[in-house]
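> With the sequence up front, the predicted model follows.
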Amino acid sequence: MNDSLLAMVNSGITLFGLPTTPLEVAGFVLAVITVLLNIYQLHWAWLFAIVSSAVYGLVFYASRLYGDMGLQLVFISVSFWGWYQWLRPGLQHTPALPVTRLSARGWLWALAGWVAGFGALWWFLASYTDTDVPRADAFLTAGSLVGQVLLSRKKLENWHAWIIVDVLYVALYIHKDLHLTAILYAVFVAMAVAGLLAWKKAAPDAPDTMVLK
């Protein structure tokens, strides 16, 4: 997308009294559709996730949220992988990928990945970008990556990660004057709770003994 076109779709408008841009509105709608499809375990969620991530990558670039911008590129890559993971069992004429729970070892891997990602991203953003929120951006980016990987493997705990991340993102986006996106993430909190309750009905009581597999 060239600079003139990006400037046009990122030009300021007012929607329901909130300052926003056409690009942010498009990302809002696509993201809501994505989460709704995830709750119902419909594989088309990954297609909307790819498009939504591309749109929000441009939104975050304009707001100097470089961690979040880079995260959208990762989301696009992981979404192709997640889409394949959700479809692969069906393509092999076996039952669809089931919802499972993390084992204790899986919890440790997920938490360790979040901490390690936070440290690495904090250092990178503080050292090589002009972001004014390196710690918050790094922490939430790392948490989002953990949530996305867990979602790709249909782990029930992906919703726990998203609830934590989405609550904190509301505050960050208000700080960055992305008010429509802040509302979106407040909606995401409620949707993540709904997703957790819906997936609990499908998940076995015993955790999966294979970490993220």
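Sure thing, it's come through. Numbering: from 1, shown residues only.

> all contacts plus neighbour counts: C-alpha atoms, from now on.
Noted.

> residue closest to the middle of the protein?
Ser144 (5.2 Å; Cα atoms, centre = their mean).

> what's the neighbour count on Ala142?
26 (other Cα atoms under 10 Å).

> where does it land in three-state SS?
Assigned with DSSP: H, G, I helix; E, B strand; the rest coil, Ala142 falls in the helix class.

> check contacts around it.
Counting by Cα atoms under 8 Å, 6 or more residues apart in numbering, Ala142 makes contact with 113-115, 117-118, 121.

> That one and Pro98, how far apart?
Noted for Ala142: a distance of 25 Å to Pro98, by Cα to Cα, to the nearest Å.

> again, but for Thr131
On the measure of Cα to Cα, Thr131 and Pro98 end up 40 Å apart.

> Likewise for Asp3?
The gap separating Asp3 from Pro98 is 44 Å, by Cα to Cα.

> And here is the other one:
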Amino acid sequence: MKNEEKFNKLFSAFVLIGMTVALVLTTALKLGDSTGGKILLLVSAFGSLMGVTSTVFSAKGNILTFLFGFLDVSIYGVICFINWRNGGTGLGNALLHLVYFVPMQFIGLAQWRKRGASSTDKPAAKRLDARGWLITSLLLLLGSVTLYFILAHFDKSAAGTFLKWSVILDVITLACNILGQLFMSNAYMEQWFFWIGVNIFSILMWSWTLSQTGGSYALIYIIKYSFYLINSIYGLRIWLALSRKEA
């Protein structure tokens, strides 16, 4: 048990320190060669740091995740909207974060408190049954198709093409985000499968943005979601153990 606690503390420190160092170096370099958007760059860096802090607390089952999460999703939603207005991707993620994620932080806070969570105690974790997985799979499929046609209508890139890859990345990220947050707010272990998907496709989405528009803040989000991916694998490990205790 002591070795487990020591590993958890060291891993959390690695993610937080690593992300902070990477953000400071990246931001300093980008500030030096950026001709504009320096305020967005700094705000993006701060929001990313809040986001990584939130995911570390989430992986550990600490209710403070929702405090840092509120700052993260608010900033990220605005940045995605600005990126879309400038001709890049991100409309779906902007709407997702501002309309869905922001209120879900308060819902999650209330639900975790009902399940015994505090700044020192973890929530009682749950798992999906076979019926729950079937419903989730159907929602993911139908929701993704519907979202694609809605977002493709508003997308400014690759106009006139039937399949818009930037929109596909946006839709997959959007769908996984919705389900991940829903399961997180209700303390389901399965949230981490969707967070892993979110992180992989977010890295791809921002890599595409970096290659197409060269946005100074895109590299920050690539770094952010790379650390998120590492932490989400760690979170899956922790929550598998938590859900076994409740089974």
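That came through fine. From a predicted model like this one, the values you see are computed outputs, not experimental measurements.

> List the TM-score for the superposed pair.
Superposed pair, TM-score by TM-score structural alignment, normalised by the length of the first structure: 0.82. Supporting alignment: 192 aligned residues with a Cα RMSD of 2.3 Å.

> what's the helix or strand for the aligned residue in the second structure for Val115 of the first structure?
Under the alignment (TM-score structural alignment), Val115 of the first structure pairs with Leu141 in the second structure. Leu141 of the second structure is located in helix 130-154, with elements delineated by DSSP states H and E.

> Now do that helix: distance to the chain's middle.
Its chain's C-alpha centre and that of helix 130-154 of the second structure lie 18 Å apart, by Cα atoms, centre = their mean, to the nearest Å.

> And for stretch 7-25 of the first structure?
22 Å.

> Quote the end-to-end distance of that stretch.
With Cα to Cα as the measure, stretch 7-25 of the first structure spans 15 Å from end to end.

> what's next to it, contact-wise?
So stretch 7-25 of the first structure is in contact with 55-56, 58-59, 178-181, going by Cα under 8 Å, 6+ apart.

> Looking at these, which one is closest to Lys154 of the first structure?
Tyr56 (23.7 Å; Cα to Cα).

> tell me which element that closest one falls in.
Following DSSP H and E, one finds Tyr56 of the first structure within helix 45-62.

> and that helix, which stretch of the second structure?
Using TM-score structural alignment, helix 45-62 of the first structure pairs with 65-82 in the second structure.

> tell me the strands in the first structure, going along the chain?
Ranges of strands within the first structure are 13-15, 18-20, based on DSSP state E.

> ranking those by burial, who's on top?
strand 18-20 (a mean of 15; mean count of other Cα atoms under 10 Å).

> follow-up on the earlier one: which of the contacts of Ala142 of the first structure are buried, as a PyMOL select command?
To isolate the buried subset of those in PyMOL, counting by 16 or more other Cα atoms under 10 Å, use the following:
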select buried, resi 113+114+117+118+121
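
> Greatest separation within the contacts of Ala142 of the first structure: which pair is it?
Gly113 and Leu121 (11.8 Å).

> mean deviation of the helix holding Leu141 of the second structure from the first structure?
For helix 130-154 of the second structure, the mean deviation from the first structure after alignment is 1.4 Å (mean Cα distance after the TM-score superposition for the first structure).

> The residue nearest to Ala94 of the second structure when sequence neighbours are not counted and Ser44 of the second structure: what is the separation?
In space, and not counting its chain neighbours, Ala94 of the second structure is closest to Gly77: 4.2 Å by Cα to Cα, 6 or more residues apart in numbering. Here Gly77 of the second structure is placed at a distance of 10 Å from Ser44 of the second structure (Cα to Cα).

> give the contact list for Leu169 of the second structure.
Applying Cα under 8 Å, 6+ apart, we find Leu169 of the second structure in contact with 201-202, 204-205.

> ok, these in the first structure, which still hold?
Among those, the contacts conserved in the first structure (both residues aligned by TM-score structural alignment, their matches' Cα atoms under 8 Å) are Met205.

> closest to Phe227 of the second structure among the contacts of Leu169 of the second structure?
Of all the contacts of Leu169 of the second structure, Phe227 of the second structure sits closest to Ser202, with 11.7 Å by Cα to Cα.

> check contacts around that closest one.
The contact partners of Ser202 of the second structure, by Cα under 8 Å, 6+ apart, come to 169, 173, 222, 225.

> re earlier: take the contacts of Leu169 of the second structure and keep only those in helices.
Here DSSP state H is the test, and the contacts of Leu169 of the second structure give 201-202, 204-205 as lying in helices.

> and the residues you listed as CSV, adding distance to Met50 of the second structure?
Shown next, in CSV, are these (distance: Cα to Cα, whole Å):
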residue, distance to Met50 of the second structure
Phe201, 20
Ser202, 17
Leu204, 21
Met205, 20
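
> Now do the contacts for the counterpart of the residue nearest to the centre of the first structure in the second structure.
Using TM-score structural alignment, the equivalent of Ser144 of the first structure in the second structure is Asn177. For Asn177 of the second structure, the contact set (Cα under 8 Å, 6+ apart) comprises 194-195, 198.
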